[in-house]
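[1] How does the following fold in three dimensions:
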Amino acid sequence: MADGTDVMADFSTLPDVVWVRILQYLPLRDRQEVASTCHLLHDAFNHPSLWRRQVLTFIGDKDNSSRKGIPVYPARHNMELTKQFGQYFQDLTIRVISHFRTMNSDLRELLVQVAENCRLESLTLDIGKQTSQFHKRYGFPPDPNAIATLETFVKTAFRMKHLAIMSWPMFKDKNESLFMALKSNEKLRDNLESMTLFWLDGAEWSEREPLLLSADDTVDLVRHFPYLTCLGLRSPMVNNGLLEMLAETSRAKLRTLKLVIHYLWQKRNFAVPQIEQKSWTALLNRNPDFRVEVTVFLATPTMELASMLTPEAPVSYFRFIKYSKLESSSLVKIYTQYSGTLTTFHSLCDSYEMDSELILLCEKCELLTDLIYHGEIYVNTVKCISKSRGRKWKRFELKDSSIKIHTEFDNIDNDLVLQRNEQGELIQLRLQRFLATDDEQLRTMREEVSSAIGEPWKPTVVKS
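    This is a model prediction of the structure:
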């Protein structure tokens, strides 16, 4: 005020809709504490829109080798909030950390009540570690009553449009009940638009040999959902029959097929399936806007990728996760075959001497606007590829520790280990390359990239 008197702002005059909006940005515990301060904030805390999206996380058993498992453990305040607001859930994730064995009767009752009363539009199930042959052979399956409780969410859903099953306990004679429940729900059949099964969404690792639905069982399941426009699967679950069925005129036009390439050498059930050119062509003829999104999970030779991803596959997204391997031949394949459709390229794995291929990728793929590359790359290459798209880049992320400067040792034979310097001393060339630094080159690079993309830019620091 003019007289210098301090006046506290009166936030109580803010409308409810503003407080609800503010509370949306707070973690649950902070939201609870804020709500306890006054009646106005308590009312805002109870607004149904705040409970539309929820994640229920439970701690499971450390292993599944004992006949009597430990029940999943929910936090008490989560139980109370779920009991109070579960009817408002619309976008729900249920996550069990470690092994899912059983749950107590109170929790089963509560989850069934939520499933029967909420109006789910989206459901994600991430239920424990993915089952492998080891878990199946030496472990015990979950309690059937606990499994039946989770299945209630798909049995009773009547407006669900999106379903993601990230992980599910797969045991012989136990693994089909969830998928049978999916197929038995006619409302789900009419409403479901997207479904992902055993997908990897941002995860760096997964079970190497998980138990999955077979390709034939996948075809049978997907056939029950004719209105799917987005489908996500791992490569062992895919065959030509699936793609041919997805292209049928009696179905909705498929918009996106998301594939995790899960390849293991000398494992027949994890070989990359051979997909015929005509299968991709049929999907494109059905919908010219159809696109394929590819995530490579483990090291997969280019020839294996080629058996599934023929030139006719309209790949728009290619992602190599941390523990995969990027070959130069794979990059050549990508910019040669998918230059007209590729919009996103992410490589989170270690890779070396790809500078010329990266430059060609950015030059030839004119739709490319999203680039993440964590492999080794030279400063001049960074500047070149930043200018290739300029302000069209929506994301341009490079790993700080992988950016290399140009040194006097660049043109020396890579097989040469030792060399005498001007003083006649023997030096290790690889060590000199590794230790070389030049702040001026790095500063100039940051300035030129920032100018090219039209906003301040610096490399990303990635924790190991």
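
[2] switch to C-alpha atoms for all contacts and neighbour counts from now on
    OK.

[3] where along the stretch 351-464 of the chain do the helices fall?
    With helices called from DSSP state H, counting those that start in this stretch, the stretch 351-464 of the chain shows them at 355-364, 379-389, 429-435, 439-453.

[4] and this one, so I can compare the two:
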Amino acid sequence: MSDRFAGEISVIDWTNLPEVILGNIFRHLPTVDRLSIGTVCVAWENAANRPEVWECFDFSEKDVDEFGNDLDLLRSELFFSDFDGSIQEAIIDTYISVIKQFGRSFRQVNVLFKGRNSNRILYTLSDCCCNITHLSLQRLPQNVQVVRNHDSSYRQAVYNIIQRNTKLDELIVRDIDNYADSQQKCPLPLGASHSCAIKALTIIQSFQSCNLGNFMYLVNLHELALEPHFLSYSLLHHLAGKSLRVLHILAVSKHMEFYNEALQDWQWREIKKQGPKLCVHCLFRVSHEWTEKDIILKKEIPMKCLKYAKYHLLNYPVLTGLVCNYSATLVDFIDFSPYQKSYELAQGKRSDQPQINSCILQIVVSCPLLRTLAVKEVLYSQNVLFMLSVNKNLDILLREDQIEYSEFNSHLIHPMSYEEYDLVCRSWINMENFEFAILQLTNRLWYFFKEGSEIYESFVKKHLKYL
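    Now for the predicted structure:
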């Protein structure tokens, strides 16, 4: 800095920034902030009306209904305005005016809807938007009374939005079906017009009664997430031969259908021949017993990630042999529960603890590509050290109360140097020795898994995003 400016305090005058620069700043703000930012001054109003500011659009009916969130500023502005009706209706009107004005500029759209107010948003989106590339539509859970008086008029709007936006690159549709009306036959709103665009598709608890033949058009589909009862040999064989590389099998909600086709090993072998680079990720949340048996866990599945997010404990004596079948492909094995009681239940099963520890060690020894291990069970400190001596790149995610500082004897111990074996055998005694041994074995610090921590948040975001 030159002497002429030394000691001076520089003040940035936002009103003098060019509109294009303000617009590039505003485009990164949440939608609720962009709704009201134009009221600050004329320059900001002009910048907020630039098309690039509105490439991303988010709407949540939950935020509209509830106070104490980011919409409070907009509520305060509308409260002193001259309008008829409720604050909620005024907020919906504000969203609708933005959609009508900038809908053709929308590229990424995320909508959480539940009631009739959302229907106005959905139908306006279907009328005004035709250039969306990323679309996420999810119906929020409703109370029993609302479900009994179910309003399915949003369906047509959802279909219209998907059908009209033929440039979709990613489509996520969740929970738009209700058990009461899932038998209603509706066409799948995908077709030849979407064939070259869609590369990622997620359909969960939606289009339950649709014929999935329209999926055959999606010749550039790279990633697909479906519930188990949607899977079919002909569909996967066809898509694997085109561009499908990642398949997510998601049992995340209860419904009457069973895994209806139960693909056989020979069918998975043929699918792998068609798509040798195909990887399968399974996520099971519900307590169907077949999620822990070879009904679905066939030996020939190219399993990369196997994840459980159940309340109850896994049957490791049955499951372990199946998991070890994926020794050439398995990267993540995760048994996680968002409920504290699940971990308390595991702590109470002391009689099974030696057997379960042996099973988990067997999984680690048998799967050399394994990089992430998360379980609900209590593990012996010496067993954890054995696992890290076998696989030094393994991330073991455990809570502090899941470690029992104790010896562990197993015939599955992998061959190791005398120095490592001696280190493991004398370092299980307490936390200090345990953490020092891990540092020596892996050259990494040990961290426990704590809810709310950065490790916890990144883990949930990466592995449990479909929940």
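
[5] Can you report how many residues neighbour the aligned partner of P228 of structure 2 in structure 1?
    With TM-score structural alignment as the criterion, P228 of structure 2 lines up with S235 in structure 1. Residues near S235 of structure 1, counting by other Cα atoms under 10 Å, number 21.

[6] Excluding sequence neighbours, find me the nearest residue to S235 of structure 1.
    Closest residue to S235 of structure 1 apart from its sequence neighbours, by Cα to Cα, 6 or more residues apart in numbering: I261 at 5.1 Å.

[7] That neighbour: what's it in contact with?
    By Cα atoms under 8 Å, 6 or more residues apart in numbering, the residues touching I261 of structure 1 are 234-235, 272, 294-298, 300.

[8] sorry, back to before: need the helices of the stretch 351-464 of structure 1 in TSV with mean neighbour count and distance to T336 of structure 1, can you?
    Output for the helices of the stretch 351-464 of structure 1, formatted as TSV (neighbours: other Cα atoms under 10 Å; distance: least, Cα to Cα, whole Å):
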stretch	mean neighbour count	distance to T336 of structure 1
helix 355-364	18	8
helix 379-389	20	17
helix 429-435	13	32
helix 439-453	17	25
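
[9] In a markdown table: those, plus distance to S177 of structure 1.
    Below are the helices of the stretch 351-464 of structure 1 laid out as a markdown table (distance: least, Cα to Cα, whole Å):
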| stretch | distance to S177 of structure 1 |
| --- | --- |
| helix 355-364 | 45 |
| helix 379-389 | 49 |
| helix 429-435 | 55 |
| helix 439-453 | 51 |
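
[10] Now do E327 of structure 1: how many residues are near it, please.
    Around E327 of structure 1 there are 16 other residues, counting by other Cα under 10 Å.

[11] was I right about it contacting A299?
    No. Applying Cα atoms under 8 Å as the test, E327 of structure 1 and A299 come out as separate, 9.2 Å apart.

[12] Report the set of residues contacting both of these two.
    Counting by Cα under 8 Å, 6+ apart, E327 of structure 1 and A299 have no contacts in common.

[13] and L283 of structure 2, that's in a helix?
    No. Applying DSSP: H, G, I helix; E, B strand; the rest coil, one finds L283 of structure 2 to be strand, outside a helix.

[14] Tell me which residue of structure 1 matches up with it.
    Match for L283 of structure 2 (TM-score structural alignment): T295.

[15] Could you report the distance from its match to W280 of structure 1?
    Noted for T295 of structure 1: a distance of 18 Å to W280 of structure 1, by Cα to Cα, to the nearest Å.

[16] Ok, Q432 of structure 1 next?
    On the measure of Cα to Cα, Q432 of structure 1 and W280 of structure 1 end up 49 Å apart.

[17] ok, now L111 of structure 1?
    42 Å.

[18] The two - which one has more neighbours?
    The neighbour comparison of L111 of structure 1 against W280 (other Cα under 10 Å) goes to W280, with 24 against 20.

[19] Could you check which residue of structure 2 pairs with that one?
    By TM-score structural alignment, W280 of structure 1 lines up with W268.

[20] can you check Q54 of structure 1 too?
    Using TM-score structural alignment, the partner of Q54 of structure 1 in structure 2 is F57.

[21] Secondary structure element holding its match?
    strand 56-60 (DSSP states H and E).

[22] Could you look up the SS state of P276 of structure 2?
    P276 of structure 2 falls in the coil class when you classify it by three-state DSSP.

[23] That one: how many residues sit nearby?
    14.

[24] S36 of structure 2 now?
    Residues near S36 of structure 2, counting by other Cα under 10 Å, number 17.

[25] isn't there a helix covering it?
    Yes. Membership of S36 of structure 2 in a helix is supported by three-state DSSP.

[26] what's the closest non-adjacent residue to the match of Q54 of structure 1?
    V109 (4.9 Å).

[27] try W168 of structure 1
    Leaving aside its sequence neighbours, W168 of structure 1 sits nearest to I127 (Cα to Cα, 6+ apart; 5.1 Å).

[28] Which position in structure 2 pairs with that neighbour?
    By TM-score structural alignment, I127 of structure 1 lines up with R139 in structure 2.

[29] in terms of contact, does that match touch V158 like I think?
    No. Applying Cα under 8 Å, one finds R139 of structure 2 not in contact with V158, separated by 10.7 Å.
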